[in-house]
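1. predicted model follows, preceded by the sequence.
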Amino acid sequence: MVYLGIVFRIIGGLCLFLYGMKVMSDGIQQAAGDRMQKALNFMTKNRFIGALTGMVVTALVQSSSAVSVMLVSFVNAGILTLTQAIGVIMGANIGTTTTAWIVSLVGFSIDISALALPAIGLGFLMRSAKWKHKNFGEALLGFGFIFLGLNFLTDALPTVSPESMEFIRKISNLGFLSVIFGVFIGTMLTLLMHSSAATITLVITLAFGGVINFEIAAALILGANIGTTIDAILAAIGTKTAAKRTAMVHVFFNVAGSIVALIFFRPLLALVDFLVPGSPIGVGITTHLAMFHTVFNLLCTLVFLPFVTQLAALVSFLIKDKDGKQGRPRPYRLEYQRATPSTPELNIIRAEKEIQDMAGLASSMFAQVSHVLPGLRGEGNKMEIVDALVDDLKDSEEYADEMREELTRFFIECTRQRLGRQSEAKVYRLLRIISDLEDMTDDCYSVGLLLNRSVRKDHIFKNKEMEALVPYVSKVEDFLRFVEEHLGASISGEQALFAEKLENDIDKSRNKLRKLGRKRIEAGVDVKTELLFIDVVRRIEKVGDYCYNIAETLIEKG
C-alpha cells in the first residue's frame, strides 16, 4: 500500500505538471496571436529557417508530437513538401528541450512550494481582470500549476531509495545493457503516455530523488525521443504517400539519432560533464539531464540537416508512391487533429489550404462555362457539349457542398478550443468566405443548366449576344483569379480599389447586356430566348458579387 500511495502521488503530480504546461502554452499562444501563425509561414523558406521555425513553434506549443502530427497533416494537404517538413521536424526536436530546462532550472533549484500558490493566485487575478494582457495571467497561472505539480512529485520521492527498489538497482548494474534497457523502458513509457515531456519530467524527478543514476536517466531520455514518434505514425494512417514519408522521416531521424548517441554514449556524457560544472548528483543531475537532452537533439540536427535532400530521397525509395493520378476523394473529409487540442491555430492553417482548393474548384467550374460558350456559336453537337458540361458541373457542385459542410464542421470544432480574439475573428471571416465560394459554385451550375435548357429548347443565343457575353465573362474570370491569388493574405488599399473597379466594370457590363436583351424583346424576337439570356447574365454577375464579398472580407483582415 505504501508503494501504491507513492505511485498515485507521482501520477497526480505528473498530471498537474502537464496541466500546467498546457495552461502556460495556451497563455503564451494567446499572447502571441497571429505572430505564431506568421512564424509558421517561414516553414516554406528553406531547411534552416524551417528548423528555426520548428524550434520556436514547439517551444510555444510545448509538444513536439503536436507539431509533428500537424506536419504530417500539412504535407498530406499539400501545404508543405516533404523536404520542407524535414527541417521543421529537426527544429521541433530542439524546441521540445525547453521542457527539461523548465523542470531542471525552476523545479529543483528554488523553493517551488513558496512560488506555486502566489503564482496561481496572481495568474488567476490577471486572467480574470478586464485588460488586454490577461493572456499573460493565464501563462503565469500555468507556471503556478507547474510549480505545484513538481512540488508533489518531489514530495513523493523522499521515501523511495535504490535499496527499496531492488528491481531498478539490479537493472543499473548490468553495464551497457542497462543503458539499452533504459532506452527500451523510456520508449515504452512514452508510447503509453503519448508525451515525451511527461517521460522526461518523471525521469528528471526520479534522478533528483536518487532512484536512478545519470547514465540510466540519459538512456531513458533517448527512449523518450524514440517513443514520441508514435503520434506521427498514427496521424499518417490512411493518408497520402507524402504524409507517410513525413512520418517515416520523423521515425528515422529520432531512431537513427538515438542509435548514434548510443554508439558515442560515453563521450556524449563526458561532453555534458564538460559543459555543465559540478557533479551529476542531487540538484546537479537535473541540469546535466537538461543539457544532455539539448546537446543530443542539437547535434542530431547539425549532423542530419545538410542531408535533408538525401533523407527525402531515402524515404521516397522506401515508401513507393501508390497514389497515382486519382480523382477527388468522395465523400470529402477533413478531420480535426485531436492530437493537438491545445494548438487550434495549426488546424486553422491547415483548413486555409482547403479553402484555397475550394476557390480553385469554383474557378475551374467557371472556366468550364467560359470554355463552352464559344462552342455554342458554331456548328456541331451542341447537345452533347452542354450535357457533358452539366454532368461535370453537377459533380463539382456536389463536392463543393461537401467541402462547405466539412469545413464548417471543422471550424466549429476549432471554436470549441481556446482561441485568441484574432484567431476567433479569423475563423468567422473564413466561414463567410466558404459560404460565398459555395454560393459561387451554385451559380456556376445554374449557368450550366440555363445553357443546357437553351440548347434543349432550341433557344440559341444570337451571335451579337454571344460576342457581348464573352468579354463580360472574361472580366468575371479576372476577378476570380484575383480572389484566388489573394486568399490567405490581406488586401492592400490599392488592391481594394482594383477589386472595386472590377466590380463596377462587371455591373456596367451587366446593365448593357440587360438592355441588349430588352431591346431584342421589344424588336419582336423570341421572348423565352432573351429571358434565358438575361438570366445567364444575372447568374454570371452574381459570381462577380461573391468575388467582391470575399475581397471585402480579406480587406477586413488587414
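-> Right, received. Where do you want to start? Numbers count the residues shown, from 1 in each chain.

2. when you work out contacts or count neighbours from here on, use the C-alpha atoms and nothing else.
-> Noted.

3. which of the residues in the one helix or strand Ala499 maps to are buried?
-> Here Ala499, judged by DSSP states H and E, is contained in helix 493-522. Under the neighbour-count criterion of 16 or more other CA atoms under 10 Å, helix 493-522 has 496, 499, 502-503, 506-507, 509-510, 513-514, 516-518, 520-521 buried.

4. now the helix or strand following it against helix 493-522, angle please.
-> Sequence-wise, the next helix or strand downstream of helix 493-522 (DSSP H and E) is helix 527-557. Here helix 527-557 runs at an angle of 170 degrees relative to helix 493-522 (axes from the mean of the first three to the mean of the last three CA atoms, to 10 degrees).

5. take a look at this one as well, against the first:
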Amino acid sequence: MDTTLTFIDLAGSIALLLWGVHMVQTGIQRAFGPDLRRLLAAALGNRLKAFAAGLGVTAVLQSSTATGLMISSFAAAGFIDLASGLAVMLGANVGTTLIVQLLSFDVTRIAPPLVLLGVLMFRRGTLARTRDLGRVAIGLGLMLIALGQVLQVLTPFEDVPSLRILLGMIATAPIVALLFSAALTWLAHSSVAVILLVMSFASRGVVPPHAAFALVLGANLGTAINPVLESAGGNDPAAKRLPLGNLINRLVGCGLALAALDWIGPVLVTIEPDSARAVADFHTAFNLVLALLFLPALEPFSRLLQRWIPNRVDAPDPSQPLYLDPAAREIPSLALASAAREALRMADALEAMLHGVADAFDKGDRTKIAETKRIDDTLDRLNTAIKAYLTVFDPDAMANADNRRLLEILTFTTNIEHAGDVLERDILGIVNRQLKRGLKLSTVGKAEILGLIDRLCRNLRSCVAVFMTEDAGMARLLADEKEAFRDIEAAATQAHFMRLRAGAALTAETSSLHLDLIRDLKRVNAHLVAAAAYPVLKEQGELLPSRVRSGNQD
C-alpha cells in the first residue's frame, strides 16, 4: 500500500511539473507570440543570425517545438531556405537548456512568492499581457514546487524493488536509458520536464551520473520525434525536411555522445561534483557542441535533404486545405495565420467563380456553368475544414486579440461561402434559364451585367486587402459599394417598370431577367462587405446598429 501511494505521489509531482512547464510556455506564447514571430522572421538573413534568433526566441518560449512550428511555416511559404531553418533549430535546441541551467540551482524558496505574484497579476491585471505574464509566474512557481516534491518523494521510492530492477537496467545499459528517456519525452512533449526530472533523480543518487547523461541524450532525441510525426500528414512531403533534418542532427549527436560517454562522464563529474549541476551542464554542452559541428555543414546537408525529399509534383486537390497544420494549434497566433492563409484560397476560388459566370453569360458556354458549379464545392469543403480547424480552441484560454481575429476569419469564410452559393444556385440558374429559352439581353444590358461582375472582382480584391490589413479607410470605401449597388438596383427597377408601362411586352421577360441578375449580384456584394468591411468598422466604432432612424419624429 505504501509503495502504491508513493508511486501516486511521484506521478502527481511529475504531472504538476508538466503542467507548470505548459503554463510557462502558453503564457509566453500568448504574451509575446506574434512579437517573437516577427523577431524570428527579421533575423533570418544568415545562418549565425538565424542560430541566435532561434536561441533567443526559444529561451523565452522554452519550447523548441513552438519555435520549430514558426520556422516550418516560414519554410513552407518559401520565405527562408532550408539551411537557415536548420540553423534556427540548432539555436532552439540550445535555448531550451537555459531554464534547465537556472533551475539546477537551489531556487525552490522563491516558489511561493512566484505563485503569489502570478496570482495577483492574473487576477488584478487589466491588460491581457499582464495576465499572461502572471500565468508564466504561476507556472514557474509550480515547476519549483513540483521539483521539491519529487526530491521528497524519492527517498522512500529508492528502495522499491521494481524500480531497482528498472534503474539497474538503465545504469548498466546506456542505450536502454536513451531509448527509455526518448519514449518518455515523446509522451510528455517536453524535454525540459524530463531533464528536470533526471536532475532530481541524479541529485538523490537514484541514478548514477553515467546513466543520467544517457537519459539526457534520450530526452534530446525524444523532443525531435514529435515534429516529424506531426508533419507526416501534410500535403507536401517537403514540409518534412526541416523536422527530419533536426531529428537526423540529434541522432548523429546522440550516437557520437553515447560512444564517448565513458570518457565524457568521468571528466564532467570531476569538474562539477554536484550531480544536478553536472546533468544541466551536460545538456547544455551537448547542444552547443552539436551546433558547432553542424553549422558549417548546413548547406550540403540541406541539399542532401532536398534530394532525399523532393517537392510534390502532382497537383493537389483544390478542395483540400493546404495550410491547416494540426501541429500549429499549439500556438494560437500561428494557427490563426494558417487559417487566414487558407481563407485567401477561398477568395481566389470565388474570383474564379465570378470569371466563370462572366464567361458563361457573355459567350453562352454551358460547359462554363458546370465548371463554375464545381468550384462552389471547393468553397464549401474549404469553409468546413477551416471551421473544424478553428472551433477546437477554447475562447477563455485565448488572448482577446486572438479571439477577435478568430471571429474575423470565421466571418470572412462564412460570407465568402455564402457569396459562392448565390453565384451557384441563383445567378448560374438564371444564366442557364436564359440559354435554354434563347433569351438575349440588349447590348447595353449585357454590358451593364458584365461591368457589375468586373466591379465585384475589384470589390473582392478590396475585401481581401481589408481582411489582411484591417485598414479602416479601405473598409469605408468597400462599405460604400453597398450603397452604390443599391442605387444601381433602384435605377434598374425603375427602368423595368417604365418598359412595362410602355407596353413593351417583347422585352418584359428579358428585362425581368436583367433585374434578377442585378439583385443577385447586389447580394454577392453585400456578402463581400459583411466579410471584411463590417468587422473592421465595428471594431473602430464606426458601424451603426441600424439604418432606420430611431425615435419619434414630429
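-> Yep, that arrived. Because the structure is a prediction, the values reported are computed rather than measured.

6. wait, what's in contact with Thr4 of the second structure?
-> Going by CA atoms under 8 Å, 6 or more residues apart in numbering, Thr4 of the second structure touches no other residue.

7. average distance between the strand or helix carrying it and the first structure?
-> Element membership of Thr4 of the second structure [criterion: DSSP H and E] is helix 2-42. Compared with the first structure after fitting, helix 2-42 of the second structure has a mean deviation of 3.4 Å; criterion: mean CA distance after the TM-score superposition for the first structure.

8. what's the following helix or strand after that helix?
-> Following helix 2-42 of the second structure in sequence, per DSSP H and E, is helix 47-61.

9. between that next one and helix 2-42, how big is the angle?
-> For helix 47-61 of the second structure against helix 2-42, the angle by the same axes, to 10 degrees is 140 degrees.

10. what packs against helix 47-61 of the second structure?
-> helix 2-42, helix 64-76, helix 82-95, helix 97-103 (3 or more CA pairs under 8 Å, 6 or more residues apart in numbering; DSSP states H and E).

11. tell me who's in contact with the aligned residue in the first structure for Leu456 of the second structure.
-> Residue pairing (TM-score structural alignment): Leu456 of the second structure is matched to Val476 of the first structure. Neighbouring residues of Val476 of the first structure by CA under 8 Å, 6+ apart: Ile506, Ile540, Glu541, Val543, Gly544.

12. now the third one: how far from Leu449 of the first structure?
-> Taking CA to CA, to the nearest Å as the criterion, Glu541 of the first structure is separated from Leu449 of the first structure by 16 Å.

13. before we move on, what about the fourth one?
-> Remark: distance between Val543 of the first structure and Leu449 of the first structure (CA to CA) = 15 Å.

14. of the two, who's got more company?
-> Neighbours were tallied for Val543 of the first structure and for Leu449 using other CA atoms under 10 Å; the higher tally belongs to Val543 (25 against 19).

15. counterpart of Lys464 of the first structure over in the second structure?
-> So, by TM-score structural alignment, Lys464 of the first structure is matched to Val444.

16. check Gly488 of the first structure too.
-> In the second structure, Gly488 of the first structure lands on Met468 (TM-score structural alignment).

17. which stretch of helix or strand covers that match?
-> Per DSSP H and E, Met468 of the second structure falls inside helix 443-469.

18. what sits against Arg124 of the second structure?
-> Contacts of Arg124 of the second structure (CA under 8 Å, 6+ apart): Arg131.

19. again but with Gly360 of the first structure, I slipped
-> Neighbouring residues of Gly360 of the first structure by CA under 8 Å, 6+ apart: Glu484.

20. who are the contact partners of the residue most central in space within the first structure?
-> In the first structure, the centroid-proximal residue (CA atoms, centre = their mean) is Leu346; its distance is 3.3 Å. Residues in contact with Leu346 of the first structure (CA under 8 Å, 6+ apart) are Gln37, Met70.

21. what residue of the second structure takes the place of it?
-> In the second structure, Leu346 of the first structure lands on Leu334 (TM-score structural alignment).

22. Asp325 of the second structure versus that match, what's the distance?
-> 10 Å.

23. kindly report the same for Gln540 of the second structure.
-> Taking CA to CA as the measure, Gln540 of the second structure falls 32 Å from Asp325 of the second structure.

24. neighbour count winner among these two?
-> Asp325 (20 against 10).

25. can you point me to the longest helix in the first structure?
-> As assigned by DSSP state H, the longest helix anywhere in the first structure is helix 421-456.

26. list the buried residues in that one.
-> So helix 421-456 of the first structure, judged by 16+ other CA under 10 Å, has buried residues 423-424, 426-431, 433-455.

27. now do stretch 386-402 of the first structure
-> Going by 16+ other CA under 10 Å, stretch 386-402 of the first structure has these buried residues: 386-387, 389-390, 393-394, 396-402.
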